[in-house]
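Chemist: coords below, sequence missing:
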């Protein structure tokens, strides 16, 4: 059974990979059969395989100038190999500033070194407002051409 420290180290490496916006580092943190899910249901996020999740992040990172998620707290359960992370994220993009809070749970592989399952729970109101802002920015930019 992996130790609490091993699980927390893997979770932090996963957050760091996102903060560096390095899709290959994200891929390296996930098992080939990993599943990535998003919630709450109001966000309507699809389940994604590892490759789909990596591709999704690659697309998101293209529109961001900066991104940083700060791990503010974590609950680690070595018995279930699960880490619940509380994060505060900030980003900048052409559409403006982004700030949101997430609770991400990751379940690790048997050795505790890779993410096997991820569930993101985000502040959906803030996320939907951001998506609307990005859409409005895109429309206004398109109309200026």
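Modeler: Sure thing, it's come through. Only a predicted model underlies this, so the values are computations on that prediction, with no experimental measurement involved.
Chemist: CA atoms for contacts and neighbours, from now on please.
Modeler: Fine.
Chemist: what does the longest helix along the chain contact?
Modeler: Taking DSSP state H as the assignment, the helix of the chain that covers the most residues is helix 124-144. Helix 124-144 is contacted from outside by 39, 40, 42, 43, 94, 95, 98, 99, 100, using CA atoms under 8 Å, 6 or more residues apart in numbering.
Chemist: pasting the second one now:
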């Protein structure tokens, strides 16, 4: 049985992430699509396409060798939904990045655009790894600022 259009769209998003083609990732989202982070205790605001693109563009400078692996998929064709369990890996200045996501995506009638996105993230990674990564990124910014100051002399 051939995959549904919505499954093809979801798979295309994964492929675009693995190529770090952020424009392609966003191209599969409807203009009205919002990304909601969960658990809500994280306090992250929903992201429209512009905010989402800015967020995933930051991955390009943070992550090397970023890869998503789909470990499970549940598809609800009548209600135009797909839920994917993903493992993410990448190399960073703070060491190896390992994360788990659950993406709950809702699609338009054609299945070509994502109209709703709920993203569950690994709270342990957010709590333990992100502060280390932010610290390393600050060091990089400081070095870049020092180089910039030296160049203007």
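Modeler: Received it, and whenever you're ready, just let me know what you need. It should be emphasised that the depicted structure is a prediction, and the values quoted were computed from it without experimental measurement.
Chemist: returning to that earlier point: could I have the PyMOL command that selects the buried members from the contacts of helix 124-144 of the first structure?
Modeler: In PyMOL, a selection of the buried entries from these looks like this (16 or more other CA atoms under 10 Å):
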select buried, resi 39+95+98+99+100
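Chemist: tell me which element the residue nearest the centre of the second structure falls in.
Modeler: Central residue of the second structure (CA atoms, centre = their mean): residue 56, 5.9 Å from the mean position. Element membership of residue 56 of the second structure, judged by DSSP states H and E, is helix 49-62.
Chemist: how big's the offset between that helix and the first structure?
Modeler: Superposed on the first structure, helix 49-62 of the second structure shows a mean distance to its aligned partners of 1.3 Å (mean CA distance after the TM-score superposition for the first structure).
Chemist: okay, and which of the contacts of helix 124-144 of the first structure map to strands?
Modeler: Applying DSSP state E to these, the entries found in strands are 39, 98, 99, 100.
Chemist: can I get the residues you listed in JSON lines including distance to residue 135 of the first structure?
Modeler: Output for these, formatted as JSON lines (distance: CA to CA, whole Å):
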{"residue": "39", "distance to residue 135 of the first structure": "21"}
{"residue": "98", "distance to residue 135 of the first structure": "14"}
{"residue": "99", "distance to residue 135 of the first structure": "17"}
{"residue": "100", "distance to residue 135 of the first structure": "18"}
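Chemist: ok, those vs residue 74 of the first structure, which is closest?
Modeler: Nearest to residue 74 of the first structure among those: residue 100, at 17.0 Å, using CA to CA.
Chemist: if I look at that closest one, how far off is residue 51 of the first structure?
Modeler: Residue 100 of the first structure is 25 Å from residue 51 of the first structure, where distance means CA to CA, to the nearest Å.
Chemist: and for residue 32 of the first structure?
Modeler: Counting by CA to CA, the gap from residue 32 of the first structure to residue 51 of the first structure is 8 Å.
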